[in-house]
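> Pasting the sequence and the predicted coordinates here, then a few questions.
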Amino acid sequence: MTVLAACLVFAGRMLAVEYDVMRTKAASVRQAGGLSGYQDVIDSNRPSEALPPRSALFRGIMRAHAAAAEPGKAAALLRLATADMGHALAARPAWGEAEVSATYLAMLRDGPEAACTLDALRRSYSAAPFLRGSAPWRIRYAASVWRLLDPAIRSRVVDETVWLARATDHTYGYARGLVAQTPAAPLVDARLRAGTD
C-alpha cells in the first residue's frame, strides 16, 4: 500500500510538471505567433528555481524576445531571462537548445561580438552540433561574426549548414541563403559540390 501511494504521489508530481511545461510552451508559441495570452508568463514572479528546467527555458526565451521588443524594459527582462536560463542549464548541463538560447540572450545583453557571446556559441556547438529548430538562427549569427570565430567553430558552422541544406529538398536553397554574401558561403558551396559530409 505504501509503494502504491508513493507511486501515485510521484505520478501526480510528474503530471504537474508536464502541465507546467505544456502551459509555458503554449505561451511561447503564442508570443512567437504574435498572438495574445502570454504576458502572464513573462510577468510571473515565480522564482526560476521553482520551475521545471523546460519551463525555465521557455520563459527565459520569452523574456529575451520581450526584451528585444521593449527597449525600455530590456535590462530588467534580460536579468530575469538570465536567471531562467541559468536554472535551465544548471539542471541540464550541455543542453543544446538551452545553450543556443543562452547565446541569443548573451547577444542581446552583451552584444554580438562580446567574448561571452562567442563562448556561448562555442558551448552550443559542443552540446549539439546539429539542431533543426535552432540551426537557422545559429548559422545566421555565426556567419555575421565569422571573422571572430576560430577554425573549429567555423568548421562546425559549415557542417551544420551543409547538414541543413541536405535535410530536405526544401531546405537546400534556404540553408545556402543563410550564409549568402558571407565568407562562409564558398566553404558551404564547396562542401555541397563535393558531396561529402
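Now that the structure is in, tell me what you want to look at.

> drop to CA atoms for contacts and neighbour counts, all remaining ones
OK.

> can you pull the buried residues of the longest helix seen in the chain?
As assigned by DSSP state H, the longest helix anywhere in the chain is helix 2-32. By neighbour count on 16 or more other Cα atoms under 10 Å, the buried set for helix 2-32 is Val17, Asp20, Val21, Arg23, Thr24, Lys25, Ala27, Ser28, Gln31.

> and what of stretch 148-156?
Leu149, Ile153, Arg154, Arg156.

> Can you tell me the closest non-neighbouring residue to the second one?
Closest residue to Ile153 apart from its sequence neighbours, by Cα to Cα, 6 or more residues apart in numbering: Arg122 at 6.6 Å.

> another one to put next to it:
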Amino acid sequence: MAGVSIVMPVLCLAGVAAAGYLAEREWVTQTIILAMRDPLNEGQAVLADHADDPPEALGDRAKAGLAELALMSAGRAQSRGERLLDLVRADRQIAELNRSRPAWATTRILTAQADLITHPSASSLGVSAYVASYRAAPFLMHEARWRIAYGASVWNRLPDATRQGLLDEAEWLTRFDNSQRPAIEHLLGARPAAMAYQFRMASGHLPSAD
C-alpha cells in the first residue's frame, strides 16, 4: 500500500503539469489567432514573441497562424533583410506543418502562399500545393478569396478538376453572400477564369458543400 500512496501523488502531479502545459499551448494559440485581426500592430508583437518558440511548444493552429503572420509581414517588408527574416520564420512553421499535417488544406495553402512570395509567377511546387488544397477542403470561408485570386492567375496551369473546384467555391461564396460578387469579379479580373465564372453563374448551377 505504501507504494500506491507514493505513486498516486506523482500521477496527480503529472496530470496537473500536463493540463497546465496544454492550457498554456491553447493560450498561445488564441493569442496568435486574435493577433491576426491586427497584423500591423499586435501581429508584429506576437510574431516577435513567438516566432522562435520550439515546435513542440506550439499546436498546429498556432504554427499556421504564425506562418500567416510572417507571410503578411514579408509582403510588407521595407528591406530585403526584413523580408528574408519573415520568410525564414514562415518557412520554419510551414516545414513543421508539412511534417505533422501534410494533407491539411491550411498547410497546402500556406505552402502556395510562401512560394508565391519567393516566385511571383508561382512555381510548380506552389501550384501543386494549391491543387492539393482543393482535394483537402473544397470550400473554405477564410481562404476562399485568396484561392480564387491565385487560381485565376494560374488558370492555364490547373487541371480541370481544380478549375471546377475554384468555380464551385466562387459560386458558393457568391450564393452565400451576393454582396461579395463585385469583389469576386475583381479578383478574377479579365481572365479566362472570369468568363467561366460568369457562365457558371448564368447557368444557375449550385455546388454542394457536403
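Thanks, I have it. This structure is a prediction, so every number in the text was calculated from the model and none was measured.

> rewinding a little: any chance of the buried residues of stretch 148-156 of structure 1 in JSON lines, with distance to Phe58 of structure 1 too?
Below are these laid out as JSON lines (distance: Cα to Cα, whole Å):
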{"residue": "Leu149", "distance to Phe58 of structure 1": "28"}
{"residue": "Ile153", "distance to Phe58 of structure 1": "26"}
{"residue": "Arg154", "distance to Phe58 of structure 1": "28"}
{"residue": "Arg156", "distance to Phe58 of structure 1": "26"}
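
> where exactly do the helices run in structure 2?
Assigned by DSSP H, the helices in structure 2 fall at 2-35, 42-50, 60-76, 80-100, 105-118, 124-136, 144-153, 160-176, 181-188, 192-203.

> Quick one: average offset of the fifth one versus structure 1, please.
Relative to structure 1, and after both are superposed, helix 105-118 of structure 2 has an average distance of 1.5 Å to its aligned residues, where the measure is mean Cα distance after the TM-score superposition for structure 1.

> Same question for the shortest one.
Comparison of helix 181-188 of structure 2 with structure 1 after fitting gives an average deviation of 2.8 Å (mean Cα distance after the TM-score superposition for structure 1).

> Enumerate the positions of that helix that are buried.
For helix 181-188 of structure 2, the neighbour count (16+ other Cα under 10 Å) marks Ile184, Glu185, Leu187, Leu188 as buried.

> Looking at those residues, which is nearest Asp115 of structure 2?
The closest of these to Asp115 of structure 2 turns out to be Leu187 (Cα to Cα; 19.4 Å).

> Name all residues that make contact with the closest one.
Taking Cα atoms under 8 Å, 6 or more residues apart in numbering, we find Leu187 of structure 2 in contact with Arg145, Ile148, Ala149, Ala152.

> now for it: what does it line up with in structure 1?
Under the alignment by TM-score structural alignment, Leu187 of structure 2 pairs with Leu178 in structure 1.

> Perfect, I'm done here.
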